[in-house]
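[1] I'd like to go over a predicted model; first the sequence, then the structure.
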Amino acid sequence: MSFENTQISEHDKEVLDRLFNPNLPYGDVVEDNKDTPSTEEEVETDEIKQVKILEADGVKAAESGDLHKSLDLFSKAINVLPRRASGYNNRAQALRLKGDIEGAIDDLNKAIDLSNGHGQVACQAYTQRGLIYKLEGMEEESLEDFKHAASLGGQFAKQQVVAMNPYAAMCNQMLSEVFHKIKCGEM
């Protein structure tokens, strides 16, 4: 039986990918949850357009390794709209890359506060803070943040919650081994 011409849905592909690669991050796609109030701006004002450009340029600067320029651009965006959560979230990432963990945590706390703990920015902030806590050995705090992000639809956070559960991790490992054996024709 050949499966080459068989069409499978994107969801099925994602499920198979997660089964065969249980320990790889698979993005932080936030599911559309109609029960979660939106904290995104509805009207795109000139200020919001300006801030989005500053943030995009800040991301490009960080990706090219210019953290000083990146931090400057994110700080400018925050100065233009200090009540917009995404600027703090973005600056936190640059601060973390620079090694300023305390500054990153402060900005993530501010992003969570400004977003009222809802929406995509909050999901990303909880996920980032959870990763920092995990790297700092603060497992309980990390798990709580991943749970918050998972409840907001963060797929990577959901994976981390499962991975941090020792029983689920053991089951995932066993399942992965079975699928590997099947894939290699050992079963």
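    Sure thing, it's come through.
[2] CA atoms for contacts and neighbours, from now on please.
    Noted.
[3] contacting residues around stretch 101-120?
    30, 36-40, 83-89, 91-96, 121-123, 125-126, 128-129, 132, 152 (Cα atoms under 8 Å, 6 or more residues apart in numbering).
[4] buried only: go through those residues for me.
    30, 39, 84-89, 91-96, 121-123, 125-126, 128-129, 132, 152 (16 or more other Cα atoms under 10 Å).
[5] L95 reaches D72, doesn't it?
    No - if you go by Cα atoms under 8 Å, L95 and D72 don't touch, sitting 11.0 Å apart.
[6] how about the helices in this protein?
    10-20, 46-63, 67-80, 85-98, 101-114, 119-135, 139-151, 155-164, 166-183 (DSSP state H).
[7] any chance you could list what contacts the fourth one?
    Counting by Cα under 8 Å, 6+ apart, helix 85-98 makes contact with 55, 59, 62, 67, 70-71, 74-75, 77-78, 101, 103-108, 110-112, 114-115, 121, 124-125, 128, all of which sit outside it.
[8] in ChimeraX, how would I select just the buried ones from the residues you listed?
    Burial among the contacts of helix 85-98 is assessed by 16+ other Cα under 10 Å; the matching ChimeraX selection reads:
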select :55,59,62,67,70,71,74,75,77,78,101,103,104,105,107,108,110,111,112,114,115,121,124,125,128
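[9] presented hereafter is structure B, for comparison with structure A:
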Amino acid sequence: MDSLISKNDKSVLQMILNPNLPFTEQEDNIDSVEDPDAHFDAVKVEKVKELEREGVKLAENKKIVESLSCFDEAIQILPERASAYNNRAQTKRFNNDIDGALEDLNRAILLGNNRGKVVGLAFAQRSIIMKLKGDDEESTKDLKRAAELGNKFAKQELVQRNPYAALCNQMLSQVIGELQGKSDES
């Protein structure tokens, strides 16, 4: 049945199923944005990525100080690359350094020029912090921006925050399921 649905139909269904999300026909092209690391020295990028992987592993093992050290080193090597700021922000958030996390998220968003997967993650993380601080309006704005950038968590969260959208989603899914059942019988 999926081949019977046009790109425009998919966009309309997306708008109906998720009314909180921005309407876009380019959703499928979100990941086709240029490589954010293309303008950096490849050797430095590989070193920084290795440091970030190590930092993430250390954070997962609750070795926060060592994790932060890895992200700090990655930032020293490539201070204009957004990813390490985003990862360090998450580690700072785990360590209850909310102001430090917000500072790093703002820096990641700025360095990422408001586009790309890392920036989507940064907006989603900042949204969580804003929600915890009781600023629902800013939290929702950040979630919408993260969703525009293709962040799946943000898309799901926006729908969950809107009970009407969740009900519409459930009803429409039921109707589509019934229609699929009828087309399978023919």
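    It's in. No experiment lies behind these values; they were computed from the predicted model shown.
[10] can you pull the TM-score for these?
    Here the superposed chains carry a TM-score of 0.72, computed using TM-score structural alignment, normalised by the length of structure 2; 150 aligned residues with a Cα RMSD of 2.7 Å.
[11] show me what R83 of structure 1 aligns to in structure 2.
    In structure 2, the residue matched to R83 of structure 1 (TM-score structural alignment) is E80.
[12] residues contacting that match?
    L111.
[13] ok, H180 of structure 1 next?
    Applying Cα under 8 Å, 6+ apart, the residues near H180 of structure 1 are F20.
[14] and with 6 Å instead?
    Contacts for H180 of structure 1 (Cα atoms under 6 Å, 6 or more residues apart in numbering) come out as none.
[15] separation between it and P166 of structure 1?
    Shown here: H180 of structure 1 relative to P166 of structure 1, a distance of 21 Å by Cα to Cα, to the nearest Å.
[16] repeat for K158 of structure 1
    Counting by Cα to Cα - K158 of structure 1 and P166 of structure 1 are separated by 14 Å.
[17] so between those two, which is more surrounded?
    K158 (20 against 10; other Cα atoms under 10 Å).
[18] need the counterpart of that one in structure 2.
    With TM-score structural alignment as the criterion, K158 of structure 1 matches K155.
[19] same deal with A62 of structure 1?
    Under the alignment by TM-score structural alignment, A62 of structure 1 pairs with A59 in structure 2.
[20] enumerate every residue touching the nearest residue to that match once chain neighbours are set aside.
    Closest residue to A59 of structure 2 apart from its sequence neighbours, by Cα to Cα, 6 or more residues apart in numbering: S67 at 5.4 Å. Taking Cα under 6 Å, 6+ apart, we find S67 of structure 2 in contact with G55, L58, A59.
[21] what's near enough to touch the second one?
    L58 of structure 2 makes contact with S67 under the criterion Cα under 6 Å, 6+ apart.
[22] try it again at 8 Å.
    So L58 of structure 2 contacts I64, E66, S67 (Cα under 8 Å, 6+ apart).
[23] again with the first one
    Residues counted as contacts of G55 of structure 2 (Cα under 8 Å, 6+ apart) are E66, S67, L68, S69, C70, F71.
[24] distance of it from L167 of structure 2?
    G55 of structure 2 is 41 Å from L167 of structure 2, by Cα to Cα.
[25] please apply the same query to Q156 of structure 2.
    From Q156 of structure 2 to L167 of structure 2 the distance is 14 Å (Cα to Cα).
[26] and what of N96 of structure 2?
    Taking Cα to Cα, one finds N96 of structure 2 at 36 Å from L167 of structure 2.
[27] look at these two and report which has more neighbours.
    Neighbours were counted for N96 of structure 2 and for L167 using other Cα under 10 Å; L167 has more, 14 against 11.
[28] distance of that one from D28 of structure 2?
    For L167 of structure 2 relative to D28 of structure 2 (Cα to Cα), the value is 25 Å.
[29] what's the spacing between E52 of structure 2 and R88 of structure 2?
    From E52 of structure 2 to R88 of structure 2 the distance is 9 Å (Cα to Cα).
[30] typo on my end, G150 of structure 2
    Counting by Cα to Cα, the gap from G150 of structure 2 to R88 of structure 2 is 21 Å.
[31] overlap in contacts of E52 and R88 of structure 2?
    F71.
[32] what's the burial count for L131 of structure 1?
    21.
[33] trace it over to structure 2, please.
    L131 of structure 1 maps onto I128 in structure 2, by TM-score structural alignment.
[34] distance of its match from V12 of structure 2?
    I128 of structure 2 is 28 Å from V12 of structure 2, by Cα to Cα.
[35] for F153 of structure 2, same thing?
    21 Å.
[36] could you do E138 of structure 2 as well?
    For E138 of structure 2, the distance to V12 of structure 2 - Cα to Cα - is 27 Å.
[37] kindly report the same for S139 of structure 2.
    S139 of structure 2 is 26 Å from V12 of structure 2, by Cα to Cα.
[38] looking at these two, which is more packed in?
    Counted by other Cα under 10 Å, S139 of structure 2 and V12 do not tie: S139 has more neighbours, with 22 against 16.
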